[in-house]
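>>> need coordinates for the following:
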Amino acid sequence: MVGLLLGSLVGGAISDRYGKRPVLLVCVCVHAVCGIVPAVLPQPILFLFIRCLTGVCCCCINICSFSLAVEWTPPAARLWPPAFLPFCFSLGTMAGAPLAWLSPTWRQLHLSLALPQLICLPLYIAIPESPRWLLLKRRRDVLERYQSNSPADKQCLDLLLDSTWSDLQKASEDPPEGHALSDIIYLRHPTVLLRLFIMSYLSAVTALTYFGICMNIGSFGVGVYSAQFFSGLSEAPCLLVPLVNLGRRPISMLALFLSGSACFLSLLLSRYNYEPVLVMSLALLGKLCILAANFISVLYSIELFPTVVRQRCVSLVNLCFRIGCLVNSLVPPTPNGAISLAAMVAYSSGPIIGCWLCLLLPETSGISLPDTVEDCDRQPKPRLPNIGAVWRTR
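Now for the predicted structure:
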């Protein structure tokens, strides 16, 4: 968890400066090596250091891969990459249960997890750089090389870099005299600050609820291997979320509300000694909903913040997510091994509060990514219910 926190601190800034592709390539190589080292040199201090370094690489991989997948996807299909990547994550979670059951030692488990990463390393070379980052950095030679690969690539790039980029393109060709504005100026803008606060809160409560259920999966009275497998299986239906054409904000609100309600019902039934399978099913339903809210919030964060500070803001939001993970790892279990009352209240109330905060965010489904703060201000304004008008009509 400390490694994930450190990755959140540096991942966005490094990828903004050097590009997402080189950061991703370096991190996947280091991540694969870190999987082999504990199996070869099982020393406690070295193991802790390697796990911390693994967390740093894992966080940078998540930041870069989600951003690249979204930026290379047309606006109409932009919800599919954040849905497909967590689906693959759930497949890995399910595969972890039989691998752990079949591995008699930790060394064999580490080898079985690390070898597929080493085999897949050559595949990552084909990953392209972000076209918007290349345009911002005036790397037109790379963009032209991508366009010359095939007519389909040229058509895709023309669709991604549409006419809404004309102002940014002109600015990248003719930079103004003097020093460029600091990123701090953009981060102080009220619109960016409000969105940053809401998304940071949503990330923190998402981490509390998601990892709270994951780390206590053995507290529901069900076998730990079966619980781990069904924990991963419960996340698979997230792949169907893009089929629900409701927009970013309604889906986020629905997922957060259902997650909080399911966790509250799980807490309520556990207090009355109901069947462990029913209690665990409700908790896993809450985990499924909070995962849906999580991957939508990842996409939402990319669409809410301007390109000039997008990676910086996404990194800060991810930092709050990792702080929630750290806080969750410090929550002690009850003497009987069950989840404490205070923890379950936090898991259920946090998402419900976040549901109402989503009312302050605009709908970003189907529109181009904002490149400047002015583009953020031109996004559709959220329409809050006019309580006074409703009261007067009564």
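>>> make it CA atoms for all contacts and neighbour counts henceforth
Will do.
>>> what's the closest non-adjacent residue to the residue nearest the centre of the chain?
By CA atoms, centre = their mean, the chain has its centre lying nearest to residue 298, at 4.3 Å. With CA to CA, 6 or more residues apart in numbering as the criterion, residue 298 has its nearest non-adjacent residue at 7.4 Å, and that residue is residue 82.
>>> run this one through as well so I can compare:
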Amino acid sequence: MGTGRGLREEGEPGRKAKGLGGLLERVGGWGCFQMVHVAIVCVSFAFVSTHSFLQNFTASIPDHHCRSPGNLWPVDAQGRPERCLRFRGNATNETETCVEGWVYNLTTIQSTIVTEWDLVCSLKSLQGLAQSVYLAGVLLGAIVFGGLADRLGRRAIFLWCLFQTAALNTGAALAPSFSIYCVCRCLTGSGMSGLVLNGMGLVLEWTTPSHRAVVSGFLSFVLSLGQLNLAILAFGLQHWRHLQLAAGAPYALCFLCSWWLPESVRWLMVRRRFSGALRALKLVSWINRVPAARAQLSLEMLESEYSQEELGGTPGSSVLDLFRSREMLAILACIMGIWFSATFAFYSLALDLQRFPGEDPYLVQIVLGSIDLPFRLLVPKLANRLGRKLTLSSCMILGAGFLLGAIPVPHELGRLRMGLSVLSKGFMSASTSCNILVVSEVFPTSLRMTGMGASNMVGHLGGVMAPLVLLASPTFPLLPPILFGTTVLAASILVVFLPETRGLPLPDTLEQAQSRVHRCWSRLLRRPRQGALPLQTKL
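Below you'll find the predicted structure:
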């Protein structure tokens, strides 16, 4: 097949779909199976952000002061009782640390991990450590479960991550000590990362190209619902153990309801498991009510149409394969930089509720969570109309602009500063949603979960670093917003080097993915490609 012909097959929507796209259309395209599949995955996705920001409430620090038998305390500069000192005995000029513990103001909450394990004063840093441990688990899960999914399959890892999340979250809710709580939170984070990666990958690999942007955008929209769910659950459940347990209950339900889901047929074909692919396709055709496809599909047809030469790729691909290809290494580096910067700025805006003093924290959580929804709903339409690259770069530039624009606003105009911060968070959320769509479309099937996992790991590293940078706010108040905004602006330049994937089928081999990168770079250099491989759509 010539180069021109290969490109025409991919670029002309009117031509009959070939390869796996043709098989998906033959078994119903977008039908009942895909809708039920998305619905099950959405239940688990709806509480991902709930866990990411859970410690806004389970680790909140209420007003407190030392427990003192004389009910007399030294006061600070604002005339309030000192939080970490009390008078020694009956003296009024000698102080000591809170040797008998603390008294907490529990008018708005019943209990948090701070009040249960006294994570205040000298132990205050442990409160932030718990959040960092969770995010460290997210990093670990991204790389571990991404690589395992390319070896063992998306379905098996997705089911395991559902079970791990449900079990370890229950362990965190029942933890008798802070150390056990942190271990459970870390493993919960790793399971959460794996189920997002594999849930997203499993759904998109069963979705036709014409619906992929909409489905990806909808799943990203559902991910944002977790912030609203958190505000609702936290308002009704003011004991941290009850809140922790309720946030993990949906994953046990999803685990019980997901056993019947078939493996990704794209992964099965790349791994040359034709009998499994045939069973999966027949199940989907039955659910989609396309009985003719069940009669037409056969093992011989799959084996003959998708020969070893056409499949390409090798079983047992690992993360090292991404570094053996110059094109994939460059794309991976660009995506990592984009994901890191967007997450870096996003978490700085989402985790620091205390930068809005005097505001109801439940209301602030609802506002910050709600702003993501319309922005993420716009991403699929813009990505299909303007293209992935233009949508992604625009969201990043606008988000950074609003973030930097809030710097000169005086503190007296608190609502204006809050409005600019909320808009910035919305654009950062949209850029993350669009980036997830791009990542799912640029890597070949044999390395897709590995590439998504590695990118997601570096992306969440931004979430780990954001709270650390915010610690500099009291001393250098301008440093954090300037650093967050300029990082996003610099990373937006990397979008230029990514291939445009609007309307194209998913690449299944390394050669197909490399061909798209060659074509993108050739256009940047305004010269024809030399020796470029034809972009075929087999499998």
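>>> what would you report as the TM-score here?
Both chains were compared after superposition, and using TM-score structural alignment, normalised by the length of the first structure their TM-score is 0.87; 375 aligned residues with a CA RMSD of 2.9 Å.
>>> how about the residue nearest to the centre of the first structure, what's its match in the second structure?
In the second structure, the residue matched to residue 298 of the first structure (TM-score structural alignment) is residue 436.
>>> the equivalent of the residue nearest to residue 298 of the first structure over in the second structure and residue 384 of the second structure, how far apart?
In the second structure, the residue paired with residue 82 of the first structure is residue 216, using TM-score structural alignment. Look at residue 216 of the second structure and residue 384 of the second structure: by CA to CA, to the nearest Å, they are 12 Å apart.
>>> more neighbours: these two, which one.
residue 216 (25 against 18; other CA atoms under 10 Å).
>>> wait, that one sits on residue 437?
Yes: here residue 216 of the second structure reaches residue 437: they are 6.1 Å apart, a contact under CA atoms under 8 Å.
>>> quick one on the thing from earlier: the residue nearest to residue 298 of the first structure and residue 94 of the first structure, how far apart?
19 Å.
>>> for residue 40 of the first structure, same thing?
For residue 40 of the first structure relative to residue 94 of the first structure (CA to CA), the value is 25 Å.
>>> can you give me the helices for the stretch 101-250 of the first structure?
Here the stretch 101-250 of the first structure has its helices, by DSSP state H, counting those that start in this stretch, at 106-120, 131-136, 140-147, 151-160, 166-173, 183-187, 190-215, 224-233, 248-271.
>>> okay if I get the ones you listed as JSON lines plus mean neighbour count?
Shown next, in JSON lines, are these (neighbours: other CA atoms under 10 Å):
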{"stretch": "helix 106-120", "mean neighbour count": "16"}
{"stretch": "helix 131-136", "mean neighbour count": "19"}
{"stretch": "helix 140-147", "mean neighbour count": "14"}
{"stretch": "helix 151-160", "mean neighbour count": "15"}
{"stretch": "helix 166-173", "mean neighbour count": "13"}
{"stretch": "helix 183-187", "mean neighbour count": "13"}
{"stretch": "helix 190-215", "mean neighbour count": "22"}
{"stretch": "helix 224-233", "mean neighbour count": "20"}
{"stretch": "helix 248-271", "mean neighbour count": "22"}
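>>> as CSV, these with distance to residue 13 of the first structure would be great.
Formatted as CSV, these follow (distance: least, CA to CA, whole Å):
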stretch, distance to residue 13 of the first structure
helix 106-120, 26
helix 131-136, 13
helix 140-147, 22
helix 151-160, 23
helix 166-173, 20
helix 183-187, 11
helix 190-215, 16
helix 224-233, 32
helix 248-271, 26
